[in-house]
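Chemist: coordinates only, sequence not included:
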């Protein structure tokens, strides 16, 4: 048998024993967000809302403001007001060591929001988003929740920074 015929024979045997390619399945579209803990409860916020995640920046206190306004920080040459989100909702931070500041920029509003911890990127199938129910979500945060995802028996309320920015109580920081 010549070398060419041998190669053809090998190729034919390979094709006869080869498994079919799997059929293309439907691609699942995922929603991406950043998970965080606030007053001991898990939340997730859209990736598009969070510009940066920082460890506690150096703060300059601001007199005459509510207790949940921690001060102002210089973040890359921009003055950013830093707010303690747990204190705003009447709670307390659980651990200073794990606290992070989420830099949020919504239109002209630029804020740093202190949360208890950041849980990294979270992915959920887009079609698995559920309507908001009061079950398991603290009442004070309920107006700021735009939906809920479930994963492994855990509830992940979607925190709306748009709703927070429109809240009169949040925008009224003077004492």
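Modeler: In hand now; what should we look at? This one's a predicted model, so the numbers in the text were calculated from it and none came from an experiment.

Chemist: can we go C-alpha only for contacts and neighbour counts from here?
Modeler: Noted.

Chemist: Just give me the longest helix of this structure.
Modeler: For the chain, the longest helix by residue count, based on DSSP state H, is helix 3-17.

Chemist: residue ranges for the helices of the protein, please.
Modeler: Using DSSP H, helices in the chain cover 3-17, 85-88, 161-166, 168-171.

Chemist: Buried deepest among those helices, which one?
Modeler: Highest mean neighbour count of these: helix 85-88, a mean of 20 (counted as mean count of other Cα atoms under 10 Å).

Chemist: what's the spacing between the closest residue to residue 57 other than its chain neighbours and residue 5?
Modeler: Using Cα to Cα, 6 or more residues apart in numbering and skipping residues adjacent in sequence, the residue nearest residue 57 is residue 73, 6.3 Å away. According to Cα to Cα, to the nearest Å, residue 73 and residue 5 sit 76 Å apart.

Chemist: mind listing what residue 46 touches?
Modeler: Contact analysis of residue 46 by Cα atoms under 8 Å, 6 or more residues apart in numbering lists 32-34, 158-159.

Chemist: can you give me the strands in the protein?
Modeler: 30-38, 41-46, 50-54, 69-75, 78-84, 100-106, 109-115, 117-125, 145-151, 154-159 (DSSP state E).

Chemist: what about versus this one:
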């Protein structure tokens, strides 16, 4: 008598013998890939190699005596990162906080992000 495991293993072998392989997805090194985003009226892009993650706006802890465009410090799985109002930094007007807003977490030379 065959065990349930033997029956499942045989079923998997039969299924895989009929499977069609999908074509491999390879990205050419010379093709640029990035993410687009908007800051005020400006449309900007960043290379994927510079982007760590895009996350919902985290709770932000203000930093005393910081520049006005620095909203504070956010925490992503135990890693602290500065939260910058890029619109205020570039254009001098604050970003209006809205539901569903996202934060683009970037790599920066000299900084570590896990």
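Modeler: Cool, the structure landed. This structure is a prediction, so every number in the text was calculated from the model and none was measured.

Chemist: now what about the TM-score between them?
Modeler: Laid over one another, the chains give 0.63 as their TM-score (TM-score structural alignment, normalised by the length of the second structure), with 84 aligned residues with a Cα RMSD of 2.2 Å.

Chemist: Give me the number of neighbouring residues for residue 30 of the second structure.
Modeler: 6 (other Cα atoms under 10 Å).

Chemist: And for residue 83 of the second structure?
Modeler: Count around residue 83 of the second structure with other Cα under 10 Å applied: 22.

Chemist: who are the neighbours in contact with the equivalent of it over in the first structure?
Modeler: Applying TM-score structural alignment, one finds that residue 83 of the second structure aligns to residue 82 in the first structure. For residue 82 of the first structure, the contact set (Cα under 8 Å, 6+ apart) comprises 69-73, 101, 111-114.

Chemist: Kindly reformat the strands of the first structure as a markdown table containing distance to residue 11 of the first structure.
Modeler: Formatted as a markdown table, the strands of the first structure follow (distance: least, Cα to Cα, whole Å):
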| stretch | distance to residue 11 of the first structure |
| --- | --- |
| strand 30-38 | 41 |
| strand 41-46 | 51 |
| strand 50-54 | 54 |
| strand 69-75 | 63 |
| strand 78-84 | 65 |
| strand 100-106 | 58 |
| strand 109-115 | 61 |
| strand 117-125 | 42 |
| strand 145-151 | 47 |
| strand 154-159 | 52 |
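
Chemist: Excluding covalently adjacent residues, which one is nearest to the match of residue 83 of the second structure?
Modeler: Nearest non-adjacent residue to residue 82 of the first structure (Cα to Cα, 6+ apart): residue 112, at 4.4 Å.

Chemist: Can you report how many residues neighbour the one you found?
Modeler: Residue 112 of the first structure has 31 nearby residues by other Cα under 10 Å.

Chemist: wait, it sits on residue 102?
Modeler: Yes. With contact defined as Cα atoms under 8 Å, residue 112 of the first structure counts as touching residue 102 (5.4 Å).

Chemist: ok, now which ones touch the residue nearest to residue 82 of the first structure?
Modeler: 80-83, 101-104.

Chemist: What lines up with residue 42 of the second structure in the first structure?
Modeler: In the first structure, residue 42 of the second structure lands on residue 41 (TM-score structural alignment).

Chemist: distance of that match from residue 162 of the first structure?
Modeler: Taken as Cα to Cα, the span from residue 41 of the first structure to residue 162 of the first structure is 20 Å.

Chemist: try residue 4 of the first structure
Modeler: Residue 4 of the first structure is 69 Å from residue 162 of the first structure, by Cα to Cα.

Chemist: next one: residue 3 of the first structure
Modeler: With Cα to Cα as the criterion, residue 3 of the first structure and residue 162 of the first structure are 71 Å apart.

Chemist: longest helix in the second structure, by residue count?
Modeler: The second structure, longest helix under DSSP H: helix 4-17.
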